[in-house]
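Peer 1: Need a 3D model of the following:
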Amino acid sequence: EFHPRVLETRRRETMGGGHNKKLIFVYGTLKRNQPNHFLLEDLISKNDAVFVGQRTTRLQYPLVTGLYGIPYLINQSGSGKRIRGELYSVSNRGLARLDELEGIRAEHYERLPIEVVEEEEESNGVVSAEAYFAHRRFGERLWEKKGMCGMCEFGENDGVLYVRPKDRPRFSSVLDEIEDFVSSTTD
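Peer 2: Next comes the predicted model:
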C-alpha cells in the first residue's frame, strides 16, 4: 500500500495526452460541486486531468458574474480580491476540451498566466499556472459596469444561478449580449 502522495505522483506520471501538462486554475463553474465540473470529472476518468489542490491567487483580481450567472475573472491584477479556486494538471487533450468549453476561439475567454499559492500563503510555494480570463474585448468594461465590486469566490449559491447554454435564448449569442450590456448607458 502506497502513501497518498506516492499514488498521486504516479497518477500524474501516467496521465494521458503526452508529456506536456499545464497547470490550470479554475475559479467558477469548473470547480467541484459546480455545473460544469462534469467535464473535469470526465478528464480525470480518462487520465487527462489530475486535481492538485485548493489554491488562491497570489495577487488580487476582479471576479464578477455576468449574464446567465457566468463567472468572469478580469485580467486586472491589483484590483478586486485574492480569488479562491482549484488547481488541476491537465494534458494537451484535456486542455483542448477546456478551451472549447470556455470559448477560446470565439473570444469569450482567454487563457493567460496566473500565479497561485496554497490557501492563505503569501509568498511560499508560488506556482505558475494558467486561468481563463474574460476576453480583453469586454473584461475591463464588465468590471466597471458591475460597479468594480467583485467577490473572492464563486460559491455553490452562485452556481445555482448559472444557466447552461442549452437553456439560454437561441436568438442571440452570449458575446453579443455582453457587448450590449457593457455598452449600454443604463445600469
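
Peer 1: Please make it C-alpha for all contacts and neighbour counts, starting now.
Peer 2: Fine.

Peer 1: Give the buried residues for stretch 66-80.
Peer 2: 66, 69, 70, 71, 72, 73, 74, 75, 76, 79, 80 (16 or more other Cα atoms under 10 Å).

Peer 1: which residues touch it?
Peer 2: The contact list for stretch 66-80, computed with Cα atoms under 8 Å, 6 or more residues apart in numbering, reads 28-29, 59-65, 132-134, 136, 139-140, 142-143, 148-152, 154, 158-159, 161-164, 168, 174, 177-178.

Peer 1: make it 6 Å
Peer 2: Around stretch 66-80, the neighbours that count as contacts under Cα atoms under 6 Å, 6 or more residues apart in numbering are 28, 60-65, 133-134, 139, 150, 161-163.

Peer 1: again with stretch 37-47
Peer 2: With Cα under 6 Å, 6+ apart, stretch 37-47 has contacts from 15, 16, 30, 31, 49, 50.

Peer 1: And this one, please, so the two structures can be compared:
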Amino acid sequence: SPLLPEEIFSSVGRMARVFVYGTLKKGQPNYQHMINGTHGIAKFQGRGHTMEKYPLVISGKYNIPFLLNIPGTGHHVPGEIYFVDDQMLQFLDEFESCPDMYQRTPVRIVVDEWEAVNSIMECFVYSTTTYQPEWRNLPYYDNYDSLGNHGLRYVARESRD
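Peer 2: Predicted structure coming up:
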C-alpha cells in the first residue's frame, strides 16, 4: 500500500511531488528511469489530472510530448503522481533539459486515485514556456501515449541521429 506522506518524509527526508504526463508514465518509453534506483527514489502515489486545462502537444522530429504552459487552453491532462527525493529531482531536471527545454513549475493536480481522492495537491510538472510559437497550432491531446493513433511514436535518445 502507498506510504502516507508523513511516513515518506520521515523515512527518506525531504521529498517533492512530481506529476508526469508523458514518456515517464507507466508503460511509456522512459518509465524505466522512474524505477531505476540509480537515479534516486521515485515512489508512485496515485493518478490525477491537471486542475486547469493545458495544451498537450507532440512536437519535433523526435515526437516529444510537451505540456505548453498556457493554463485554460487544451485539456485536463491526466498523469501519475510520484514522491521523489532530491537525487531523483536533480536527475529529472537534467533529463528534462530544465530550464532550457522544460521548466519545472508547481501545478495544481486533482487526485483521481489515492487514499485522499478528490483532494487537490500541488505537484511539480515539467511544462514549457520556451516552445516554438507554431506549436500552439498543433493538435492538443487529452492523454499521452507514445503508441497512440496519432502515429507520432517517441524516438528514444539512443535512437536519435
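
Peer 1: ok, the contacts of stretch 37-47 of the first structure vs residue 97 of the first structure, which is closest?
Peer 2: The closest of the contacts of stretch 37-47 of the first structure to residue 97 of the first structure turns out to be residue 49 (Cα to Cα; 11.1 Å).

Peer 1: pretty sure that closest one is in contact with residue 90, am I right?
Peer 2: Yes. Using Cα atoms under 6 Å, residue 49 of the first structure is in contact with residue 90, at 4.3 Å.

Peer 1: So for the two, which sits in the more crowded spot?
Peer 2: Higher neighbour count among residue 49 of the first structure and residue 90: residue 49, with 30 against 27, using other Cα atoms under 10 Å.

Peer 1: Please look at residue 63 of the first structure and residue 146 and confirm they touch.
Peer 2: No. Residue 63 of the first structure is beyond contact range of residue 146, at 10.1 Å (criterion: Cα under 6 Å).

Peer 1: Give me the more crowded residue out of the two.
Peer 2: residue 63 (29 against 15).

Peer 1: picking that back up, just the ones in helices from the buried residues of stretch 66-80 of the first structure, please.
Peer 2: The helices, defined by DSSP state H, take in nothing from these.

Peer 1: just checking, which of the residues you listed belong to strands?
Peer 2: 71, 72, 73 (DSSP state E).

Peer 1: Would you map the strands across the second structure?
Peer 2: 16-20, 42-50, 56-59, 64-67, 78-84, 103-113, 120-127.

Peer 1: what does the last one correspond to over in the first structure?
Peer 2: It stands for strand 120-127 of the second structure. Using TM-score structural alignment, the residues of the first structure aligned to strand 120-127 of the second structure are 126-133.
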